[in-house]
Structure formats: C-alpha cells, structure tokens
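J.: Sequence isn't available, so here's the structure alone:
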C-alpha cells in the first residue's frame, strides 16, 4: 500500500463510514424515544452510555486479540454480531435498546481497533497521522446526514423506515467488510509475541506509570465527557433554544469534524513530539464551544450553532493528534494493548458524558451542565501546559 489515500485504504474508510452510520441515527432516535416514554435524563444517559462504557472494557482485549489473530479475521466475526445488534433495535423497547447498545459496544471495540491498528501498521510513519485522520473523518461523516434522517423519521412517526435503515446498514456493512483487505504485514497475526508483551494487569498500570499515556488519557477522558454530553442531550436541549434544531446542530458539528479532519490532516503533528501549544488551542476551542452551548439558552441559535462548529473542530483535531503521538512514544512490544487502553478512556469519557451529566441536568438545567463542561475544558488547557516539562524530560 502506498499513501493513506490509496484504494485499499479508501475501501477501509468506506467500511468505517457504513459502520458508524447506524449510530448517527441512533444518537437522535434513542433520546427522543426515551423522552416519549417518560424516561428521565439519568435513564437516557445510562442507555446511551452503555454503548461506549462496554467498548471501554473490551478495547484492551481487542488490541491483544488482533495482535494474536490479525485484524481481518477479527473484523469479519464482529460484523456478524453487529448486524444482530442493529436488527435488535427494530423490534424492542428501551430494555432491548440497552442490550443492543452493549452488543454494539463490544463490536465497536474490536472494529475500531482492527481498522486503526491495521492502518497504523500498514502506513509509513510520515503518513500515520493522515491515515488516522481519514479513519476518524469517515467515522464522523455519517453525522452530517444521519441526524436529519433520524429527525425526519421521528417527526413522521414512520418507524418502518427506521427498521429498513437498520437492516440496510447491517447488510451493506457486512458485504463491504467481508471484501476488505489489508496489507499483508498488517493482516497477519503477530506470532511469537503473545508471551512477550506485558500482562494485561501490568498494562493497566501503565495508564498511571507511563507519563505519555497518562497525559493523553486524561485529556481524552475529559474532552470525551464533553463530547458525550453533547451527543446525548442536544436532541433534548435544542427544544429549549429559540431557533434551535438538534439535527442542524449535529450536522454542523459533524460537518466541522469532516472539513477540519480533511483540510487540516497534514497539520496534525506526526513527529513523535509533544506540541503543547497545539493541544492547548484545541482544548480552548472545546471550552469556548461548551460555553457557547450553555449560553445559547439566553443568547439564542447563533451561540448554539457557533458552539457546534467549534466543538466539531476540537473533536476533529484532538483524537488523531493524541493517537499519532502515542504511536511514536509507546513501547512497540505492547503498543497495541496500550493504545487500546487510551482509546478506552475516550469511550469512558463519552459514556460518563451521559451517565454523570444526566443527573446534573436533572438536578440543575442543561445550561448549567454545559457550563460545567466548559469549566472542565479550561482545566485541561492548564493541564496541557503545566505537565509539558515532565514529558519532554521523560523522552
């Protein structure tokens, strides 16, 4: 394979786009369905959070299984389970949604790890950030049209269309997934290393012991909490904003992610160095975005949609920046497992955005909840700068 935009990689990006299309619809349908059934924000947050909370637990094992069996074999198995989970949404209520979210969480742990590790291993170092950015871009692209489609389905009261959409996505994802291929080096199992890598329990300890992993994980955890609060409650909060529309907000945010990841993909550092000012700028955008969303209940739709754009840009840049950095500084022997742990912190953060911020919204208001998110973003600006010397000195 040559270059992150060659056809074999493009086929993987298309698979990513199809796989995450279901979530772009479910992220709108589930909160609206829950509210219509009288569920509290806490309940809705738990159901939404079950997805990535489950993913978090399985990511480290996903990295190890992929290292042992190879990404292609793992990918094909997971797509079958994912198809079952999508079909489960079509004939169950909130309890069934909870189970389906957990199944999806397991699938996503293995799916995203298989593709990302396959891309990382197949690309030369100078192209890693572009490959990760393109993967993340295609994972975000469904968010441009998915929310609008979901809102149209809901407002029309036509859940048959929802059923057709879930089944179609399950079938298309399976067909494209089974025809996907990766570079021979990336697709083959890594033999002889199963006993050489660190034990799983020791790998968990690296979250604290390894300063590179610790720094990136904390940043990703807090930022993802904000992203999760937006994904879970914007469909409900938008009704309180004059001129606000959840579908438009989510489309603008996803559109900003897509544009920023494509236009700025070459600007993302891919040299293995910690760029403090770059990360601080990203966290500043995140904090301002959350502040705009919080203030929009008084300021109106202008602040609401400005927050969407800034949130999308921050989301577009943070994940590939931190992931690319870790591919350089983590030890090669158990890199897959440690990257799995890092991505698990992103999953945990999104999950906590629903589970923790749901009760906050119940006790206070959505506006106060997003103000707290802005404060967390500001704290991460400080965190990015103050610990910089520790990382430079440890290298």
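T.: Right, received. Where do you want to start? Everything numeric here is computed off the predicted structure, so don't read it as measured data.
J.: When you work out contacts or count neighbours from here on, use the C-alpha atoms and nothing else.
T.: Will do.
J.: Can you tell me the element residue 280 falls in?
T.: If you go by DSSP states H and E, residue 280 is part of helix 276-299.
J.: Ok, residue 347 next?
T.: Assigned by DSSP H and E, residue 347 belongs to helix 335-355.
J.: And that helix, what does it pack against?
T.: Helices and strands touching helix 335-355, by 3 or more C-alpha pairs under 8 Å, 6 or more residues apart in numbering; DSSP states H and E, are helix 41-69, helix 200-209, helix 211-237, helix 301-329.
J.: Residue 357: which of those helices is closest?
T.: For residue 357, the closest of the helices and strands packed on helix 335-355 is helix 211-237, at 6.4 Å, according to C-alpha to C-alpha.
J.: Buried residues, the next helix or strand after that closest one. List them.
T.: Elements were assigned by DSSP H and E; along the chain past helix 211-237, the next helix or strand is helix 246-263. For helix 246-263, a neighbour-count test (16 or more other C-alpha atoms under 10 Å) marks 246-262 as buried.
J.: what's the closest of the helices and strands packed on helix 335-355 to residue 395?
T.: helix 301-329 (8.0 Å).
J.: What is that closest one packed up against?
T.: helix 128-140, helix 211-237, helix 246-263, helix 276-299, helix 335-355.
J.: export those to CSV and tack on distance to residue 7?
T.: Below are the helices and strands packed on helix 301-329 laid out as CSV (distance: least, C-alpha to C-alpha, whole Å):
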stretch, distance to residue 7
helix 128-140, 12
helix 211-237, 31
helix 246-263, 17
helix 276-299, 31
helix 335-355, 25
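J.: Can you check which of those gets nearest to residue 120?
T.: In terms of C-alpha to C-alpha, the element of the helices and strands packed on helix 301-329 nearest to residue 120 is helix 128-140, at 5.9 Å.
J.: could you give the angle of the very next helix or strand once past the closest one to helix 246-263?
T.: Using DSSP H and E, the helix or strand that follows helix 128-140 in sequence is helix 142-156. Per axes from the mean of the first three to the mean of the last three C-alpha atoms, to 10 degrees, the angle that helix 142-156 makes with helix 246-263 is 170 degrees.
J.: try this one side by side with the last:
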C-alpha cells in the first residue's frame, strides 16, 4: 500500500459497515423463518406467507425516495438513527403478534425502517470512502451484507428449529440492538454547503428520483429476481416438505460460501473480458440450481442446488449492479444504485407473492422446474434484448480499436 494512499478502514467506515451487517442479519433472520411461522404457527396459507416479504419490501421501496430528501435536509446520521429506532421498535413488536393481519402491519413498519436505514448507510458510505479507493471500499461494504446472508438464515433457522419462535425473535432483537449501537458510533461531517443547496433546490419529481440509464439493467435484474424470490422466501418451507428441514439452514451457508469464494475470480473476468462473458454462464448456473431444486430427493442434490444458485445468481446480482453504476454519469452513480435496488426489490416483492399464489396451485417441485426454464430461456432473451447486445457491440468496437 502506498504511504500517501488515503485511509479506508476508518472508525466511520467500520461503523457503517457494521450497521449494514446487523441490518441485513435481522432481515435474513426473519425472511427465512416467517414463512414457516405463518404456515405452521398462525395457520396461514402459502400465499399469505409470501405476502410477508412483499409487504416488507413494498414499504421499503415506497419510503426510499422520501428518505433521500430527508437525508439532504437533516443529514445522514440523524435520519439513520431515527430509522434504526423504527427498525428496532418493529423488531420488538414481533413478540406481540398473534394474527396474520397484525404481522403484516409490523412487516410494513419494519420495511419502512429498513428502507430508510439502507438508503442512509449507502449515502453515508459513499461520502466516507476516498475517491481513489471507491471500488475497493464499496466491495468491502457490500461484503457486509453478503456475510449477513451467510450467518442470518443459518442462525435464524437453527434457533427456530432448536429452541422455537421466541428464541429466533430474541436473536433478531439482539441484532437490531447491535445495529442501533453501531449506527450511533458513526460521526459524519456535514456536506459542503454548495452541494447541499444544489440537491435541495432540485424539484421533487420522478426525473430526480430515478436514473434512466440504470433502468434497463434494473428491469433485467428484477425479472430474474422473480425467480430468485422462490428460493429466498420458500426454500426452507420446501425443505420441510421433502423431509430435509434439518439441513435447510445449510442451504444459504453453501450458497454464500460459494459466492464469496468465486467473487474475486468473477470480478477479474469482468474487468478483463466484459459483462457478457460473466453473465451468460451465470444464467446457465442459476438455471441449473433451480433445476436441481426441482428434482432433488437428497441432501446432496439440495446443497448442490445451493452451490449452483450461489455461483449463478451470486454472480449475476453484483454484475448487474456494477453495470447500473457504470452506465450512469459520474454525478448520478448514487442515484443509479438507488434505482437499481428499488426496481430489484419490486421484483423480489412481487415474486414472493406470485410464487406464494402459485404454490397453492402447483407443488414447489413444479415451480422450481418452471423457474429453471424461465431463467434459461426467458432470462437469457431478456438480458440480451435489454443489455447484452449493446455490450456485445461496445466490446467488439473496443477490440477493433485496439487492433
């Protein structure tokens, strides 16, 4: 490391990354366990179980544009602490839920806290990371949510299976408390007055709330997210139906470990050979993961599906997000990220509800088999039409220019 290279691992960077980690830990605790709770404890239908994710993400999506304006007006730290208080309050309210209607209300409130908080952490970390280390810094910051994806589902499902619902909620509440403590340790400097004025003076309209250049790849990601939601929200329920409930918590461990191990290599391939060389093989692997879920009859195939899905979708998601950021003008990088995540969350939310409805008509096995075909055929076509062919021409022109 060069001596004059600006410091990355500051107190603020560590604090905001820890805040993001515990935010997503709580999110994943509840994401994989609430569908089971709805079906087995509250006597709900599978469609209602899927709706829990939809309601949560819907409120997060709706609040994000307003969160951005509040950050400009009041500062990132103040808005973050407010959102973390809402997030913690909602987490505690789960202990008092006794009906599906009450659970939906709590999920809506929880999504508001989550949507504001994740917007704040993204804005704060963008200001903290030195420009010369932005790629490295964002990589480590995103890694915090990836680690939560490894630990959260495993701990949540294990706690629920071994000690019951209240134990799982105890872990979720503890994670939310840690989130508040980490957020409170952040010390953010006020932004430059000129930059604040420019942002506040911008009229509040759709043009300023979305980055148009990020929309095509964001829509592509959201359409893939429709299929991914079948894994995210229902793989634990499906494992129980197959008699594999004891290893369901290991699905996301395998998924995320494969993702973490592959990321350095996929990142280098992206830089060397372009987007398409990464995206098309990842689509195939994602489809294979869904296919294995559809035909699985053993723990080996179940975890093999996790590995393929982790390598496939785990590569597609960060690649799509990178494309969204690189497609935007320099001053609109943050908004491109927000646009991508908002549209992606719409896909996850709709997908959870649609899959929940479809599960009332078809078996999960049939849904995963259909999802495999949808990803391989429809997903490939969608990516090619909305983004892939453009990058093919760009790459071809770059190679001709070098020759």
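T.: Received the coordinates, thanks. In this text, all values refer to a predicted model and were calculated from it rather than measured experimentally.
J.: one step back: as a markdown table, the helices and strands packed on helix 335-355 of the first structure with mean neighbour count would be great.
T.: Shown next, in a markdown table, are these (neighbours: other C-alpha atoms under 10 Å):
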| stretch | mean neighbour count |
| --- | --- |
| helix 41-69 | 24 |
| helix 200-209 | 14 |
| helix 211-237 | 23 |
| helix 301-329 | 23 |
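J.: Let me have the ones you listed in JSON lines, adding distance to residue 164 of the first structure as columns.
T.: Output for those, formatted as JSON lines (distance: least, C-alpha to C-alpha, whole Å):
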{"stretch": "helix 41-69", "distance to residue 164 of the first structure": "22"}
{"stretch": "helix 200-209", "distance to residue 164 of the first structure": "41"}
{"stretch": "helix 211-237", "distance to residue 164 of the first structure": "22"}
{"stretch": "helix 301-329", "distance to residue 164 of the first structure": "29"}
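J.: Could you work out which of those helices reaches nearest to residue 361 of the first structure?
T.: For residue 361 of the first structure, the closest of these is helix 41-69, at 7.0 Å, according to C-alpha to C-alpha.
J.: returning to that earlier point: just checking, what packs against the helix holding residue 280 of the first structure?
T.: helix 211-237, helix 301-329, helix 366-386.
J.: between these, which gets nearest to residue 138 of the first structure?
T.: Between residue 138 of the first structure and those, the shortest separation by C-alpha to C-alpha is 11.0 Å, and it involves helix 301-329.
J.: Find the nearest non-adjacent residue to residue 351 of the second structure, please.
T.: In space, and not counting its chain neighbours, residue 351 of the second structure is closest to residue 226: 4.2 Å by C-alpha to C-alpha, 6 or more residues apart in numbering.
J.: what range in the second structure does stretch 49-56 of the first structure sit on?
T.: Per TM-score structural alignment, the counterpart of stretch 49-56 of the first structure in the second structure is residues 54-61.
J.: Under the alignment, what does residue 121 of the second structure map to in the first structure?
T.: Checking TM-score structural alignment: residue 121 of the second structure goes with residue 115.
J.: Next: residue 307 of the second structure.
T.: Looking across to the first structure (by TM-score structural alignment), residue 307 of the second structure lines up with residue 309.
J.: again, but for residue 97 of the second structure
T.: Aligned by TM-score structural alignment, residue 97 of the second structure pairs with residue 92 of the first structure.
J.: Pull up the gap between its match and residue 175 of the first structure, please.
T.: Distance, residue 92 of the first structure to residue 175 of the first structure, using C-alpha to C-alpha, to the nearest Å: 25 Å.
J.: How about residue 221 of the first structure?
T.: In this view, residue 221 of the first structure and residue 175 of the first structure are 34 Å apart by C-alpha to C-alpha.
J.: Same question for residue 300 of the first structure.
T.: For residue 300 of the first structure, the distance to residue 175 of the first structure equals 44 Å [C-alpha to C-alpha].
J.: more neighbours, these two?
T.: When residue 300 of the first structure and residue 175 are compared for neighbours, residue 300 comes out ahead with 17 against 14, by other C-alpha atoms under 10 Å.
J.: For stretch 73-85 of the second structure, report the contacting residues that lie outside it.
T.: The contact list for stretch 73-85 of the second structure (C-alpha atoms under 8 Å, 6 or more residues apart in numbering) reads 67, 70-71, 112-114, 116-117, 120-121, 123-124, 176, 179-180, 183-184, 186-188, 190, 200.
J.: any idea how far residue 309 of the second structure is from the alignment partner in the second structure of residue 373 of the first structure?
T.: Structural alignment (TM-score structural alignment) places residue 373 of the first structure against residue 371 in the second structure. Residue 371 of the second structure sits 12 Å away from residue 309 of the second structure, going by C-alpha to C-alpha.
J.: about what we covered before: can you say which of the helices and strands packed on helix 335-355 of the first structure is nearest to residue 6 of the first structure?
T.: Of all these, helix 301-329 sits nearest to residue 6 of the first structure, with 19.2 Å by C-alpha to C-alpha.
J.: got a list of what the closest residue to residue 297 of the first structure other than its chain neighbours touches?
T.: Leaving out its chain neighbours, the residue that sits closest to residue 297 of the first structure by C-alpha to C-alpha, 6+ apart is residue 241, at 5.2 Å. Taking C-alpha under 8 Å, 6+ apart, we find residue 241 of the first structure in contact with 296, 297, 298, 300, 301, 304.
J.: Would you check that the first one makes contact with residue 302?
T.: The reference is to residue 296 of the first structure. Yes. Using C-alpha atoms under 8 Å, residue 296 of the first structure is in contact with residue 302, at 7.4 Å.
J.: I am assuming residue 226 of the first structure contacts residue 375, so please confirm or correct that.
T.: No. At 10.4 Å, residue 226 of the first structure does not count as touching residue 375 under the criterion of C-alpha under 8 Å.
J.: and the aligned residue in the second structure for residue 359 of the first structure, what element?
T.: Per TM-score structural alignment, the equivalent position to residue 359 of the first structure in the second structure is residue 357. Per DSSP H and E, residue 357 of the second structure falls inside helix 333-358.
J.: circling back: distance of the match of residue 359 of the first structure from residue 290 of the second structure?
T.: Per C-alpha to C-alpha, residue 357 of the second structure is found 19 Å from residue 290 of the second structure.
J.: and the two? which has more neighbours close in?
T.: Comparing residue 357 of the second structure with residue 290 by other C-alpha under 10 Å, the one with more neighbours is residue 290, at 30 against 18.
J.: Excluding chain neighbours, give the residue nearest to that one in space.
T.: residue 372 (5.0 Å).
J.: how about the one you found, what does it touch?
T.: Residue 372 of the second structure is in contact with 286, 287, 288, 289, 290, 291, counting by C-alpha under 8 Å, 6+ apart.
J.: Many thanks, have a good one.
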